[in-house]
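> Sequence plus the predicted model coming up.
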Amino acid sequence: MRNVLRRAIAPAAGVTTGVTAAVGGGTIGVSTYFVRQVLKPVLPVDEVPVHEVGPDHVVLTSTEESLAPGRYGMWQNEFQTHARIGDVLATDGDRVTRALDGVDFGALVPGKARFDGYYFCGPPATSLPVRLDDIEVDAPAGRMPAWLDRVPSSDRWAVLVHGRGAQRGETLRAVPILHGLGISSVIPSYRNDIGVPAARDHRYHLGLTEWSDIEAAVLYAASHGAREIQLFGWSMGAAIVLQFLDRSWLSEIVSRVVFDSPVVSWQPVLDFHAGENRLPKLISRLGAGLLRGPLRRQVAGLDEPLDIRLTDWVRRADELSVPMLVIHSAVDEFVPYAPSAALAAARPDLVQLETWDIARHCRAWNVDSERWERLVAEFCSG
């Protein structure tokens, strides 16, 4: 999100001339451009130069991302190739050599690629030590593809929800842990994912409508024997889960929730990215107001109002009732850590906050998978 907004906002003074004329002010024009970038689905771009590929290593241009400690995934040629990247082996000037743990499918070659935090990816990859079946879920936005890890005779299920602009593979790190606990997993898609039905307006609604697609996945689990549901959410996936807990008639069968780098309030996220782009909070606050007002269609192409005040679960903390494990890095560069800490402080009876010190966004598992897996296993086993 940060890089997208940085690229988008930089030329805003020139780009928003037409918008300014239409809505009557430069500040509104910049706010319009800003919020559009948050709501607009963006196709992934291969950006990391790959200089050399060996049988057990890969040489990349040194960047903050390619130098990060831990294990990661790497896509190339859109989704034609996926590789698993291990530890940093050496650095030399502007080059970094990392271990190549394996290529799941396709052929990793010199050129450009893009990192992901998933490490594992879904079928046809076989690196995940459990079997995933392809299913479909009847959601309000259409039939959504999903993966299923079915543990025979289990009535304990989990539904795992990925983040904004991410893929279902983001959630797979949790599946082997849950399988070992005898918990079946459903990994659903939701509207605006690549290759699935889009929202009518082709915009993200920050969890305020996407929750109903996740309700369909929970209903699938309940209709196939689930008597207890655990919900997982990464980044915006957490915002979706929180709306499900608030609005769904199925929320009563949810026993516990696990969040990784969660959005527990959208306004601080918008404020953070305004600051990252050297814009005043006035821009993000005005943008949020426009999304719920009569100019929402002109501003962001929205079919219906989007009131992000409803996503402020720090303010609404007393409405929560399900135990939560919150994993968040104090140096998260996309979703600020402070709201997670504030939520834990507001509801210490419900929220167990576990802090990482160096991990990037949604990459706590990548940096310390042993700790991540232990915490999740302990929390989910009860």
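It's in. Computed from a predicted model, the values in this text were never measured in an experiment. Residues are numbered from 1 along each chain as shown.
> From now on I want contacts and neighbour counts done on CA atoms only, so please keep to that.
Noted.
> residues touching Gly29, list them.
16-17, 19-20, 23 (C-alpha atoms under 8 Å, 6 or more residues apart in numbering).
> So which of the residues you listed wins on neighbours?
Neighbour tally across the contacts of Gly29 (other C-alpha atoms under 10 Å): the maximum, 21 neighbours, falls on Thr16.
> pretty sure Asp101 contacts Asp87?
No - applying C-alpha atoms under 8 Å, one finds Asp101 not in contact with Asp87, separated by 9.1 Å.
> picking that back up, could you dump the contacts of Gly29 to CSV with distance to Gly293 and secondary structure?
Putting the contacts of Gly29 into CSV (distance: C-alpha to C-alpha, whole Å; DSSP: H, G, I helix; E, B strand; the rest coil) gives the following:
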residue, distance to Gly293, secondary structure
Thr16, 20, coil
Thr17, 21, helix
Val19, 16, helix
Thr20, 17, helix
Val23, 13, helix
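> show me where the chain has helices.
For the chain, the helices defined by DSSP state H occupy 2-9, 12-15, 17-23, 26-39, 175-180, 211-223, 236-247, 266-276, 281-291, 296-300, 338-346, 364-367, 369-380.
> among those helices, which is the most enclosed?
Comparing the helices of the chain by mean neighbour count (mean count of other C-alpha atoms under 10 Å), helix 236-247 comes out on top with a mean of 25.
> next up, a second structure to put side by side with the first:
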Amino acid sequence: MFRITKQRVGVTVAVAFAVFGILVLGASWYYSGLIEDGAFKIDHEMDEFDLDVVSVSANQISFKHPSGDGRWVQPGIWGFEWDDGFARVGDLLSNEGDLVTREFSELNGRPKPGTSARMTREVFSTDPLVAHTIPFREVTFPGALSPLGAWLIDGGDIWVIHVHGHAGGRIEALRSVPAISRSGLSSLVIDYRNDDGVAEDPSGYYLYGSTEWEDLEAAVQYALDQGAESVIPYGYSMGGAIVMSFLYNSPLAPNVSGVVLDAPMLDLSRVIDQAAAELQVPGFITSTARFITEQRFDIEFDDMAYLKAVDQLTAPVLLFHGGNDDRIPVETSDELAEARPDLVTYERVREAKHVHAWNIDEGRYESALELFLRSVVRGQRK
């Protein structure tokens, strides 16, 4: 007769725990590789063309889209891009199954039926002169690793320095440049390490501000050398992390008279946690994978957590974040606003996804931006 003894139970439990531990370790090791690939590896590939144009006229376009993705029916204004052209789509006119019809504005050509295309938050694809008839100069300044390029739009003695997001580029700033020029300020729209055609970080990774802030510091030094009285760093997504790291680390931070953050990355660990939760990865796997990532790839997540020192902030901050952000937890911006109500003006745009606040409500965005910039100018002149 089979008898269960305490010894047998103990061995069985020990074996079960060992097997469970091996499975957790294996899954965590695998997921740490996904973290490296998705968050840290340098990537300049564009999103795929995942839309199929069905019909297009002078003022509307119909296209089919993949199922299960609601971004094609978001309100607002968006870029529409295909292999050899670019246009703009506006209000949603109809949504039937996988067929969407939206307002259409031709900018550079008109796609034919059957053309593969994509929607993008970037509604301008060129430069300040072509997009807005705003003159600019191409300038170069010495970066921490190599010379860096930038667009310089001349204005006043306060310079807004634009820092684009993860794997982005200068065109990200084209949405906000007109409001800044109307406010009488200069704009410097910069490249930084790991951009296409620019020197890579020695680590070979995006490091979410922990090293990139040195390139922002170089841009600030260039602005000061050219006669700027003060600067306003303007960070989009990962660019917000770079701005925060600059504010905490650079001896040039006292030259900052204001800060603008649009969907800033304020804590990379929480970004990874949100992505894992959406994939239904258990929390204990995610936390173990983060630890393995640090050991395996020489990453310090604590260096990419910027809420822990918000008491060091001294300049006023204009903060935009979408309430429906699926990339960066909006709660991190909520916490920044709650921690520093004396400095932070918070525009939480309820329907917006990641860096979509301008697209969803252009008027609200630009009004808030111009009001903030005027207040910074008044403060500078006191």
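Great, that's in hand. Predicted model only: the values in this text are computed from it and were never measured.
> Now the TM-score, please.
Overlay of the two chains. TM-score (TM-score structural alignment, normalised by the length of the first structure): 0.84; 348 aligned residues with a C-alpha RMSD of 2.3 Å.
> and the nearest residue in space to His65 of the second structure that is not next to it in sequence, what is it in contact with?
Using C-alpha to C-alpha, 6 or more residues apart in numbering and skipping the chain neighbours, the partner closest in space to His65 of the second structure is Leu51 (5.0 Å). Contacts here follow C-alpha under 8 Å, 6+ apart; on that basis Leu51 of the second structure touches 63-66, 116-119.
> which of those are also in contact in the first structure?
Of these, the ones still in contact in the first structure (both residues aligned by TM-score structural alignment, their matches' C-alpha atoms under 8 Å) are 63-64, 116-119.
> Write the ChimeraX selection for whichever of those are buried.
Selection of the buried residues among those in ChimeraX, burial being defined by 16 or more other C-alpha atoms under 10 Å:
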select :63,64,116,117,118,119
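> Including distance to Val231 of the second structure, could the kept ones among the contacts of Leu51 of the second structure go into TSV?
Output for those, formatted as TSV (distance: C-alpha to C-alpha, whole Å):
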residue	distance to Val231 of the second structure
Phe63	43
Lys64	45
Ser116	42
Ala117	38
Arg118	35
Met119	33
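> so which pair among the kept ones among the contacts of Leu51 of the second structure is furthest apart in space?
Using C-alpha to C-alpha, the two most remote members of those are Lys64 and Met119, lying 11.8 Å apart.
> Alignment lookup: Ile292 of the second structure to the first structure.
Under the alignment (TM-score structural alignment), Ile292 of the second structure maps onto Leu290 of the first structure.
> Does its match touch Arg296 like I think?
Yes - using C-alpha under 8 Å, Leu290 of the first structure is in contact with Arg296, at 5.7 Å.
> Tell me the spacing between the residue nearest the centre of the first structure and Gly26 of the first structure.
With distances taken as C-alpha atoms, centre = their mean, Gly163 lies nearest the centre of the first structure, 1.8 Å away. Remark: distance between Gly163 of the first structure and Gly26 of the first structure (C-alpha to C-alpha, to the nearest Å) = 32 Å.
> cool, Ala158 of the first structure as well?
47 Å.
> Check His51 of the first structure too.
For His51 of the first structure, the distance to Gly26 of the first structure - C-alpha to C-alpha - is 43 Å.
> cool, Val53 of the first structure as well?
48 Å.
> cool, and Ser212 of the first structure?
Following C-alpha to C-alpha, the distance that separates Ser212 of the first structure from Gly26 of the first structure is 36 Å.
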